[in-house]
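Any chance you could fold what I've pasted below:
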Amino acid sequence: MDGCRTSRAGTNVDAAVALFHSLSDSTRLAIVRRLAGGEVRVADLVGELGLAQSTVSAHVACLRDCGLVEGRPQGRQVFYRLTRPELMDLLASAETLLAATGSAVALCPNYAGDAAAASASSTPAGALT
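Below you'll find the predicted structure:
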């Protein structure tokens, strides 16, 4: 295998890239934060986030496809929840890292535009959990 895609221990990094990509959107992070508090329907998320139902559904589907969220049908409704509570530990660790690096990540020349867009969104800058 390509050494750039595999760590020394032989673990493929593609899964990690997919995980972090799935969490790279401020709306998906807001959904994850909300789901940390318990099950919720897409309709509830629409009201809380102030976004279109189709937008929220697409983000929930992304999280579901990545195995981070699962749905529990109840009648005509589906209640979504986090599949792994460890996800909140990961986000807490990221928040600690961001606090330790200060503004270095926000000023990164590769992702400065992404950081600016994230800070302009409904998710407060630096607040992941």
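
CA atoms for contacts and neighbours, from now on please.
Fine.

Show me where the protein has its helices.
Applying DSSP state H to the chain gives helices spanning 14-22, 26-35, 42-49, 53-65, 86-101, 112-120.

Of those helices, which stretch is the most buried?
Most buried of these, by mean neighbour count (mean count of other CA atoms under 10 Å): helix 26-35, with a mean of 20.

helices or strands up against that one?
helix 53-65, strand 77-82 (3 or more CA pairs under 8 Å, 6 or more residues apart in numbering; DSSP states H and E).

Including distance to residue 29, could these go into JSON lines?
JSON lines is the format used below for these (distance: least, CA to CA, whole Å):
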{"stretch": "helix 53-65", "distance to residue 29": "10"}
{"stretch": "strand 77-82", "distance to residue 29": "12"}
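
Another sequence for comparison is provided below:
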Amino acid sequence: MARNKILAGIALAIALTSTAVPAQAGQISINLAPRDAEQHRMLQAGLGLYALVNEIESGSIRQNGIGNIAGIMQGGGNNLGIVHQEGNGHNGTLDQQGGGNSYGLFQFGEGTSAHVRQSGGQSGLGFVFGW
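A predicted model of the protein is given here:
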């Protein structure tokens, strides 16, 4: 029974992404992660400033395009999650568990796919460009 539910979920995910991404699609990703506590604080401050300027609270999804899919799941306190999609057919999720996480996922162009999971006290930036 559980196997059938998993297979059904996989089939649904494939169907959703296959209709949104053309056969000749490609993408390039640039991921930034701090190496030490100082860089972590700087990255968090930068995302906090971005959130303040854009009137974002703990989690935000901004989409400009057609056929985009995005989600943010947060568990714990003091998490900041941003998913920003410009263009069509993007698929992006951010899962933040534990406290003190911050991440900005920015997708541009066409048909990108990016998924991030944080488990407590992590930060990062992801820029994904698709064609």
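
TM-score for these two?
The TM-score (TM-score structural alignment, normalised by the length of the first structure) is 0.25; 51 aligned residues with a CA RMSD of 4.2 Å.

could you say which helix or strand contains residue 52 of the second structure?
helix 37-53 (DSSP states H and E).

try residue 6 of the second structure
Using DSSP H and E, residue 6 of the second structure falls within helix 2-20.

what separates that helix from the chain centre, distance-wise?
20 Å (CA atoms, centre = their mean, to the nearest Å).

From residue 99 of the first structure, how far off is the closest residue to residue 82 of the first structure other than its chain neighbours?
Distances taken as CA to CA, 6 or more residues apart in numbering place residue 69 nearest to residue 82 of the first structure, at 4.5 Å, with adjacent residues excluded. Note on residue 69 of the first structure: its distance to residue 99 of the first structure, by CA to CA, to the nearest Å, is 27 Å.

repeat for residue 26 of the first structure
To residue 99 of the first structure, residue 26 of the first structure is 18 Å away according to CA to CA.

can you check residue 62 of the first structure too?
Here residue 62 of the first structure is placed at a distance of 28 Å from residue 99 of the first structure (CA to CA).

Kindly report the same for residue 59 of the first structure.
27 Å.

Going toward the C-terminus from the helix holding residue 6 of the second structure, what's the next helix or strand?
strand 27-32.

Which strands and helices lie in contact with that following strand?
Applying 3+ CA pairs under 8 Å, 6+ apart, we find strand 27-32 of the second structure packed against strand 123-130.
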